[in-house]
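>>> coords below, sequence missing:
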């Protein structure tokens, strides 16, 4: 398959082409070629428009050619909207004519198909960069270029929209128009045959006209580049993603839609978090965040004040905050005293600031200005519940006037509104939107929007890189030698002794474990370890030993060990006659009364590759289903975030008579597993379960490693 690195890079001129060649222009009303042509004509003053069709087309302000080979030499953008069979030849001809960029609208060029490969080969051979195929097109509002079959040109703005669905892109444009939300670019990526999301993020990270990037994503075929680009970009520009295909059924639909790898939603969510991406849950949330970003692209700090004329509405907003991690601002004594001077005596005297149901416009204005002046307030939500005493438009105008006065005074604090009730919302939305004060119709929507602003601010505040420890050469050499030994034996599964040896090489504490390979080893092994003992079978065919009677605990002496081994051997031979038995592993019983049973490990994700997992361990691990995911390289900070994301972290923090577990030791285990994943990409699965953790540190009692 053709790889991205075989193609030339995008240069900045592709966002402002001086010439556009429409291959497949049509005069048939309502056809794709006709709609794209009409859209291009509307902006053709910014570029030369050339059309190609064997039949003559006479459009004002354009130059028509009956053959693509007849177009003049020179740079520009090609737009290809013809049957799939002719696309590769069209791309090749465009390249020979000096066209370096092309948007392929045509469908039927799936990745891996004969026609798809011919298109990619033609592009590679002639140096053409492709967007698509199977896409809506490309819109560059600042350049007045609409090379798509969308209904209209959106307003110019500073949001770049990248969408794997043309339908979602057009829905966003329809939503944006009445709200005066503008775009720097709209790119319908289609099947991403050549140009993936990662490269597009890189492009718009460098684009001076783009202040934030919105993405509708179904799947990725360039996960590593996507992560690298997002990590860098979110330090300076927000990246917002709506990920579709989260459920198993939707994932299959996404796969069939774009041909991209759908992957696991849990892993995508972890990837977004680590890259500083803000993930939204619904299309409505994407709309809301887009509205907020158009006004406040740098996000918001944590402390939110709420002004409301209805106490219940304020309570609902606080409830929503509890679900998002947002924080209520503490009002200063000075602010409370100033509010006391003009608010009714029954006002709430706390945040949320309930200015009572009989509030008039003046009360709104004075409260807003007073609260915005409080240095402990980082952002403000103004709420209005419908009453017969104050028209919604009057409350909106009071909000607009007071916020504008605050802005003239130097305030840059985000302010947004929530007008409850359909009629109430409709009556206020235009006034607030025109003054760049985003408005929501429910408390939960408003708070989710604020939460997104928080995530944007936090992502941009992160250090450009986190320190990640690397494996030393000696450790790498010994680990690779062990892997080679296993492969030379024709095995994919490491023995428990080998697995623990590997962990120890990377600094993960393991319980001493000895192999009993024959009858003569029993006495010597027991003498070297302090009783009581734990005994386990060693078999390359049975990895979950406790599930199949392959573990015996609390054995007091060598005789008990021998009897347990004989019983296990008989049970295994009866239940699994074809299973190979290489002996037994013996280790001391570890008595740590306050220790927690944890799980840590590695797995391979179809999209992102190796992942690090952590959570509650033990035999009921699947039932408890308490896990966090990290993507290597995992830094100390990321490991701490993984621990905090689990339910068991609350127990690890200590409770009642149980002291806090050694969180630093747990963090080091996750960092070590990350190094192990980077050093040994041939590992398919690695399980450490249980990993005991208490105030004295950690120790791995069991380990399993499977190679690809």
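All right, it came through fine. Values in this document were obtained by computation on a predicted structure and should not be read as measured data.
>>> only C-alpha atoms for contact and neighbour calcs from this point on.
OK.
>>> Next, name the residue at the spatial heart of the chain.
Geometric centre of the chain, nearest residue: residue 272, 2.3 Å, by C-alpha atoms, centre = their mean.
>>> Remind me what the longest strand along the chain packs against, helices and strands.
Using DSSP state E to define each element, the chain has its longest strand at strand 683-694. When contacts are defined as 3 or more C-alpha pairs under 8 Å, 6 or more residues apart in numbering; DSSP states H and E, strand 683-694 sits against strand 596-605, strand 697-700, strand 703-707.
>>> Any idea how far the second one is from the middle of the chain?
The reference is to strand 697-700. Centroid separation for strand 697-700 versus its chain: 32 Å, with C-alpha atoms, centre = their mean, to the nearest Å.
>>> what sits up against that strand?
Outside strand 697-700, the residues that touch it by C-alpha atoms under 8 Å, 6 or more residues apart in numbering are 508-511, 661-662, 665-666, 688-693.
>>> What residues of that strand count as buried?
For strand 697-700, a neighbour-count test (16 or more other C-alpha atoms under 10 Å) marks 698-700 as buried.
>>> Tell me if I am right that residue 199 is in a helix.
Yes: according to DSSP: H, G, I helix; E, B strand; the rest coil, residue 199 belongs to a helix.
>>> quick one: the longest strand of the chain to strand 596-605, angle?
Interaxial angle, strand 683-694 versus strand 596-605 (axes from the mean of the first three to the mean of the last three C-alpha atoms, to 10 degrees): 160 degrees.
>>> in strand 683-694, what's buried?
Buried residues in strand 683-694, counted by 16+ other C-alpha under 10 Å: 683-694.
>>> just stretch 210-221 next, same as before
For stretch 210-221, by 16+ other C-alpha under 10 Å, it's 210-221.
>>> Show me the two of those residues that sit farthest apart.
Greatest spacing in the buried residues of stretch 210-221, by C-alpha to C-alpha: 211 and 221 (25.2 Å).
>>> Touching stretch 354-361 from outside, list them.
By C-alpha under 8 Å, 6+ apart, stretch 354-361 touches 307-311, 314, 343-344, 346-348, 363-364, 387, 389-390, 394-395, 398.
>>> Among those, which lie within strands?
When DSSP E defines the strands, the subset of the contacts of stretch 354-361 inside them is 307-308.
>>> which stretch of helix or strand covers residue 337?
In the assignment (DSSP states H and E), residue 337 maps to helix 333-340.
>>> re earlier: the residue nearest to the centre of the chain and residue 266 touch, don't they?
No: Residue 272 is beyond contact range of residue 266, at 10.0 Å (criterion: C-alpha atoms under 8 Å).
>>> Now find how far off-centre stretch 101-119 is within its chain.
Distance of stretch 101-119 from the chain centroid (C-alpha atoms, centre = their mean) equals 28 Å.
>>> wait, doesn't residue 400 sit right on residue 436?
No: with contacts counted by C-alpha under 8 Å, residue 400 stays clear of residue 436, the gap being 9.1 Å.
>>> put this beside the first:
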């Protein structure tokens, strides 16, 4: 989120003093610098995007480079050494095995063997009161009896005694634990209680725990094998996390065959302590990890997972395969992990929102892993296929198209070059069929030519074994051309033993060979979708909700209404109440009048003008049409009277007279247009979920809906709509005019904000939302609220913190609005940077930084799309809507209670007290958010800012002759 603009020498000095903070803060009225490895979209994994950054410590020039070929940045190395709490687990200085034994084929015996033979260089201790020695290693009766320090313990004893053992570990100042043993929450209430005791004891000593009920973990980079697997993983760049030990051993066996290495290999078990988010955060900062693969049965803390995943996904690909897609499998997963599994389509939507690629099969997981380990991501969806057989080329073409990739149209110059050496009968199009007798030289030339085609974003080279084919020689000849390719190259050497040597040669030398061409084409499409998804997530939204005092007051009124309904032990809002809720959020609703008597209904109809609609008003009946409670197109007083009586009789016949509380009357709308559904429900794991699609009475039959996690922006709202069939019709079809798509986006954005702001809403349906070229109008609405005491799942993605919006009066009596930043604020930031002096910039960045660098979309988009759980970015705007100030803090990880802050004030706004007001507000918010310590590195000549922080109680400590560290304990 924070850009890497600092002089690396100065940052290094500050970082060394604090043992390498992950985020070196910027502060001041023209403030100091924050550097962060995930700060810029440009620092995306495998450097798929061209990025800008300083090419050396001493250079002040900036140039566009490919991160994949750029020299390593010393700042990032400093920032990754901060102690996240998991370092003692992954890089311990010493390890003890509690329950060690030399008994053959035992868990404790295999663990000891793996540690002793794995290459770990630190001390290894065995703990077993019944042994004096295990595998040549001295055995101690308890962990307390070990004479040296112990960073990591691996526990393989029966579960009932583990809390007591953990108490000994606390006394010994152990820092991390891997609990292999089962017998905790997965066995039921007794196990749950035992796990609670274990966690409570470990927390007293700050011990982090992986497991229980797990295989253990490996760090092949340092030779650590704390598992009872039969083999040690090869060192490499992939981090693998699994909830299944069996999946771990299967992936391990496959990786050894394919020569795939790992930076970390973790069996996470039942996640009593260390969870997905912790591991993603850790591996995201790990310089040895380029991509993260996950086998998941249950997500656990969904909000933490999504926060960590979105943070890391920009620089490293995250790939997940999740078991439990069907109801039966979900129950099995719950039984296995002791956690609940959520609905599969909601999980899909969540992964899209976080930028995580989901694969469907183990085969896809392996294929994607193989490809990511060897190739960059494609920059576009266009694939060129080179093949010596027509059938495999057609299969690959279908697979690419079905997975949303494209078959590239060859440039005319490419066809001309291929004509020079291919036989006349070649396909003259894509797929490039080089024919069955193609020689190794022909393949190599074809790859070389196609790699330069401007219409190509990726290449698939397919070889089928025919009588004249030379699979191994062809692989040898193709490799140099593939290595020179500007686009990623995937191979598919089809067959068995005849092509095996060639496929192995490709895999060993950086070109993934996937046995089946359709699978290979699908992998290309998958890795393209990953890049595309991330780019879309950080598009700048156009529509936004203006936060005004009137809006805040309306939302508070809605909260009061919902609470009153809930307190009255009523769960269903009437239609009129539901429309009041929608109207408060700016969603257009048809004017509706509540009528308790037939005479009231007649008067209302006369005032509104005929024709009208009369609907049942009931606090207990949700679906009015099921009881004949909706009477349409009433054009006279008599018809209104008849409708009132009919609805009242229908309710009395099917329910009771008490369920009838009058009717509502509204003018009959022009029904020409499309009936849409906009709704929400609450998932046990992910909280509120937004639904959009075709509406009307047949909504359950049509199944034309899509899901997304709120809150939405106009970009994510558009993506939600595009996933439905009705979207094409909404754009205009067969001579019909399009509806106002931009206005529909705003409605979805407002609706998503509503379900996030109002946690008491358990269900909400707008059905139908009438959409025509002339109007968008909610004709009917239904809202169900939580009952008193009902547990309400928290929202998976934190919404806009309205509570932090305030007005501030400056010394000159000017009033500014101070509020958290939003995704749509990028234009404000760009304009803001047009009015910053060189002095302020030097104090902020410690060097000259160009306007283009300060306002790059890759930088500002992450700043605007801040995760409010990880940090708060405040901006101040004047009465003209211009941004005049910026102040922010950020945590290194979700669990951290230390945050680093920074500030920058527009030059024209300096000297008016804005800096003091914004820092005061930021400190208040930090306290509310549970921050214990605020820190910053500030330029020594930034005396104004130092004066502000001293007034607020910050302590200052010199770092060197140019920098000062500011610290405030809250």
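Right, received. Where do you want to start? Only a predicted model underlies this, so the values are computations on that prediction, with no experimental measurement involved.
>>> Got a TM-score for the two of them?
Overlay of the two chains. TM-score (TM-score structural alignment, normalised by the length of structure 1): 0.95; 695 aligned residues with a C-alpha RMSD of 1.8 Å.
>>> returning to what we had before: could you export the buried residues of stretch 210-221 of structure 1 as a markdown table, including secondary structure and distance to residue 656 of structure 1?
Below are the buried residues of stretch 210-221 of structure 1 laid out as a markdown table (DSSP: H, G, I helix; E, B strand; the rest coil; distance: C-alpha to C-alpha, whole Å):
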| residue | secondary structure | distance to residue 656 of structure 1 |
| --- | --- | --- |
| 210 | coil | 52 |
| 211 | coil | 49 |
| 212 | strand | 47 |
| 213 | strand | 47 |
| 214 | strand | 46 |
| 215 | strand | 46 |
| 216 | strand | 47 |
| 217 | strand | 46 |
| 218 | coil | 46 |
| 219 | coil | 46 |
| 220 | strand | 46 |
| 221 | coil | 49 |
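>>> show me where the stretch 201-350 of structure 1 has helices.
For the stretch 201-350 of structure 1, helices defined by DSSP state H, counting those that start in this stretch occupy the ranges 223-233, 248-258, 265-275, 283-295, 311-324, 333-340.
>>> would you list those helices in a markdown table and tack on distance to residue 427 of structure 1?
Converted to a markdown table, the helices of the stretch 201-350 of structure 1 look like this (distance: least, C-alpha to C-alpha, whole Å):
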| stretch | distance to residue 427 of structure 1 |
| --- | --- |
| helix 223-233 | 38 |
| helix 248-258 | 38 |
| helix 265-275 | 37 |
| helix 283-295 | 18 |
| helix 311-324 | 19 |
| helix 333-340 | 28 |
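>>> quick one on the thing from earlier: what does the longest strand of structure 1 correspond to over in structure 2?
Using TM-score structural alignment, strand 683-694 of structure 1 lines up with residues 761-772 of structure 2.
>>> The matching stretch vs structure 1, average distance?
For stretch 761-772 of structure 2, the mean deviation from structure 1 after alignment is 0.6 Å (mean C-alpha distance after the TM-score superposition for structure 1).
>>> Run through who's touching that stretch.
For stretch 761-772 of structure 2, using C-alpha under 8 Å, 6+ apart, the contacting residues are 562, 671-682, 688, 695-696, 738-740, 755, 776-786.
>>> can you give me the strands in the stretch 501-650 of structure 2?
592-595, 612-616, 630-634 (DSSP state E, counting those that start in this stretch).
>>> Over to the stretch 151-300 of structure 2?
Counting by DSSP E, counting those that start in this stretch, the strands of the stretch 151-300 of structure 2 are 152-155, 176-179, 208-210, 216-219, 224-227, 234-242, 261-267, 291-296.
>>> so where is the longest one in structure 1?
Residues 155-163 of structure 1 are where strand 234-242 of structure 2 lands when matched by TM-score structural alignment.
>>> repeat for stretch 312-326 of structure 2
Using TM-score structural alignment, stretch 312-326 of structure 2 pairs with 233-247 in structure 1.
>>> Outside of that stretch itself, list whatever touches it.
201-202, 205, 211-219, 230, 250-254, 262, 264-265, 275-283, 286, 297-298, 456, 459-464.
>>> repeat that with 7 Å
Here stretch 233-247 of structure 1 makes contact (C-alpha atoms under 7 Å, 6 or more residues apart in numbering) with 205, 211-218, 251, 254, 262, 265, 276-282, 286, 456, 459-462, 464.
>>> Ok, stretch 63-83 of structure 1 next?
Outside stretch 63-83 of structure 1, the residues within contact range by C-alpha under 7 Å, 6+ apart are 17-24, 33, 49-57, 93, 97-106, 147.
>>> hang on, the earlier thing: would you list the buried residues of strand 697-700 of structure 1 in a markdown table and tack on distance to residue 425 of structure 1?
Shown next, in a markdown table, are those (distance: C-alpha to C-alpha, whole Å):
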| residue | distance to residue 425 of structure 1 |
| --- | --- |
| 698 | 56 |
| 699 | 58 |
| 700 | 58 |
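>>> Among the residues you listed, which one sits closest to residue 123 of structure 1?
residue 700 (52.8 Å).
>>> Can you give me the distance of that closest one to residue 299 of structure 1?
43 Å (C-alpha to C-alpha, to the nearest Å).
>>> can I get the buried residues of strand 683-694 of structure 1 in JSON lines with distance to residue 535 of structure 1?
Shown next, in JSON lines, are those (distance: C-alpha to C-alpha, whole Å):
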{"residue": "683", "distance to residue 535 of structure 1": "26"}
{"residue": "684", "distance to residue 535 of structure 1": "26"}
{"residue": "685", "distance to residue 535 of structure 1": "23"}
{"residue": "686", "distance to residue 535 of structure 1": "21"}
{"residue": "687", "distance to residue 535 of structure 1": "19"}
{"residue": "688", "distance to residue 535 of structure 1": "17"}
{"residue": "689", "distance to residue 535 of structure 1": "16"}
{"residue": "690", "distance to residue 535 of structure 1": "15"}
{"residue": "691", "distance to residue 535 of structure 1": "17"}
{"residue": "692", "distance to residue 535 of structure 1": "18"}
{"residue": "693", "distance to residue 535 of structure 1": "21"}
{"residue": "694", "distance to residue 535 of structure 1": "24"}
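>>> Which one of the strands of the stretch 501-650 of structure 2 lies nearest to residue 859 of structure 2?
Taking C-alpha to C-alpha, strand 592-595 is the member of the strands of the stretch 501-650 of structure 2 nearest to residue 859 of structure 2, at 47.0 Å.
>>> So which bit of structure 1 is the closest one matched to?
Aligned using TM-score structural alignment, strand 592-595 of structure 2 spans residues 513-516 in structure 1.
>>> And the helices in the stretch 651-800 of structure 2, which stretches?
699-702, 714-722, 726-730, 741-757.
>>> now these in TSV, with mean neighbour count and distance to residue 841 of structure 2?
Listed next are the helices of the stretch 651-800 of structure 2 as TSV, based on neighbours: other C-alpha atoms under 10 Å; distance: least, C-alpha to C-alpha, whole Å:
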stretch	mean neighbour count	distance to residue 841 of structure 2
helix 699-702	12	56
helix 714-722	21	32
helix 726-730	17	46
helix 741-757	22	35
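>>> Perfect, I'm done here.
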